[in-house]
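A.B. asks: predicted structure and sequence below. I'll ask about it afterward.
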Amino acid sequence: MNQNEEKLFKIDLGLRRHPFYQNYIFSYQGKMVFLKGATLSKMLADKVCAISSQKVFRRAKDLIDTDIYSYCAGFDMLEVRRLAKESGHDIENFDAFQNRQADLRHAYEKLDDVVHKPDFDTLYARLSTFLKPFIENSMEPSVWNGMAWTDPQCEQGKTVRHGR
């Protein structure tokens, strides 16, 4: 909280041990803070599993989190799949995400406590691109560059065309 009693950030803490972590170091109010937390790829794997299932209506905030992750570069699609599987979660068929947009919009718009969230149509369009290889169950190696999935073996980072 800052001096105006506004939340600056929030961290979800989990106490169970797992092998999917890394060390984070950042400065807060002039002091170094050291945390051990899940990797971004592990966090993304959890979000993809939730969005791919019927849980997406109860976990609409995962849409926002995933939208934020989509602005990061370097996600390896096959690594995210592996982490989901090793965590004991399934990437499901995205039926709710693709075929129940009105219900999804309703769940998203109920997130009143989230400030500066993008409008639903903008978020949905970006997530449709970001989640495309998971939706299509693609197994082609690809890495996210912040805008598109690219072939990791191509020097120019050629965009991978998933599906049609």
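C.D. replies: Structure received.

A.B. asks: C-alpha only now, for contacts and for neighbours.
C.D. replies: OK.

A.B. asks: what's next to stretch 22-30, contact-wise?
C.D. replies: M32, V33, F34, L35, K36, G37, A38, T39 (Cα atoms under 8 Å, 6 or more residues apart in numbering).

A.B. asks: kindly supply the ChimeraX command isolating those of those that are buried.
C.D. replies: To isolate the buried ones among the contacts of stretch 22-30 in ChimeraX, judged by 16 or more other Cα atoms under 10 Å, type:
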select :37,38
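
A.B. asks: would you turn the contacts of stretch 22-30 into CSV with distance to A96?
C.D. replies: Below are the contacts of stretch 22-30 laid out as CSV (distance: Cα to Cα, whole Å):
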residue, distance to A96
M32, 42
V33, 39
F34, 38
L35, 35
K36, 34
G37, 30
A38, 27
T39, 27
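
A.B. asks: let's bring in a second one:
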Amino acid sequence: MHIKEQAAERHTLSIVVDNEAGILARIAGMFTARGYNIASLTVADITEDHGVSRITIVTYGVPEMIDQIIAQLDRLVPVHRVTDLSDLGPHIEREMALVKVAGTGDHRIEALRLAEVYRARVVDSTIASFVFEVTGNPEKIDKFCELMREVGLVEVARTGVAAMARGREAA
């Protein structure tokens, strides 16, 4: 099967890097220069001395393209380790979103009911709107937002995916 005939697969990459100025720009630039899309991107310091960060990138591609991305990331000097969590098997993914919904009457009641079902917390409330905080896997966030469109979705802010391999070993 040719590369063009294969379906793009979703991959979650965990990249451990030195926490230095410009590394995120270099990694994003590598994706851009080669025409790879980043569906989600999160970065956070992971050490007490603030010397190392974890970058989590969700991207789509055929296996050969994902292998090429990993090889190119591995060649960057401040990169310690690149792990394709999707290839490792079971892993945990979580995302947080703030979801603003405006509505009165039945729409307001339905928004609160849906929030309860999805375990979303009300973090701000006015007479005519709510801001909900919802946490879960990306599919849960997508579904919550889709349902809120029907009752008055105004705005969504998402954190991007944070991911980690299951088990006692580090990825």
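C.D. replies: Alright, I've got the coordinates. Keep in mind that this is a model prediction, so the values were computed, not measured.

A.B. asks: work out the TM-score between the chains.
C.D. replies: Superposed pair, TM-score by TM-score structural alignment, normalised by the length of the first structure: 0.27. Supporting alignment: 72 aligned residues with a Cα RMSD of 5.0 Å.

A.B. asks: circling back: turn the contacts of stretch 22-30 of the first structure into CSV, columns for distance to Y108 of the first structure and secondary structure.
C.D. replies: Below are those laid out as CSV (distance: Cα to Cα, whole Å; DSSP: H, G, I helix; E, B strand; the rest coil):
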residue, distance to Y108 of the first structure, secondary structure
M32, 35, strand
V33, 33, strand
F34, 33, strand
L35, 30, strand
K36, 30, strand
G37, 27, strand
A38, 25, strand
T39, 25, coil
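
A.B. asks: next, count neighbours for N99 of the first structure.
C.D. replies: Residue crowding around N99 of the first structure was assessed by other Cα atoms under 10 Å; the count is 10.

A.B. asks: right, I mislabeled it, should have said S129 of the second structure
C.D. replies: Count around S129 of the second structure with other Cα under 10 Å applied: 18.

A.B. asks: again with S86 of the second structure
C.D. replies: 16.

A.B. asks: which helix or strand contains it?
C.D. replies: Assigned by DSSP states H and E, S86 of the second structure belongs to helix 85-88.

A.B. asks: go ahead and name everything in contact with that helix.
C.D. replies: For helix 85-88 of the second structure, contacts defined as Cα under 8 Å, 6+ apart pick out R10, H11, T12, L13, S14, H91, A163, M164, A165, A171.

A.B. asks: restricted to strands, list the residues you listed.
C.D. replies: R10, H11, T12, L13, S14, H91, A163, M164, A165 (DSSP state E).

A.B. asks: and those residues, which is closest to L147 of the second structure?
C.D. replies: Using Cα to Cα, R10 is the member of these that lies nearest L147 of the second structure, at 23.8 Å.

A.B. asks: OK, contacts around that closest one?
C.D. replies: Counted by Cα under 8 Å, 6+ apart, R10 of the second structure has contacts V58, T59, Y60, G61, S86.

A.B. asks: before we move on, what about I70 of the second structure?
C.D. replies: Contacts of I70 of the second structure by Cα under 8 Å, 6+ apart are V82, T83, D84.
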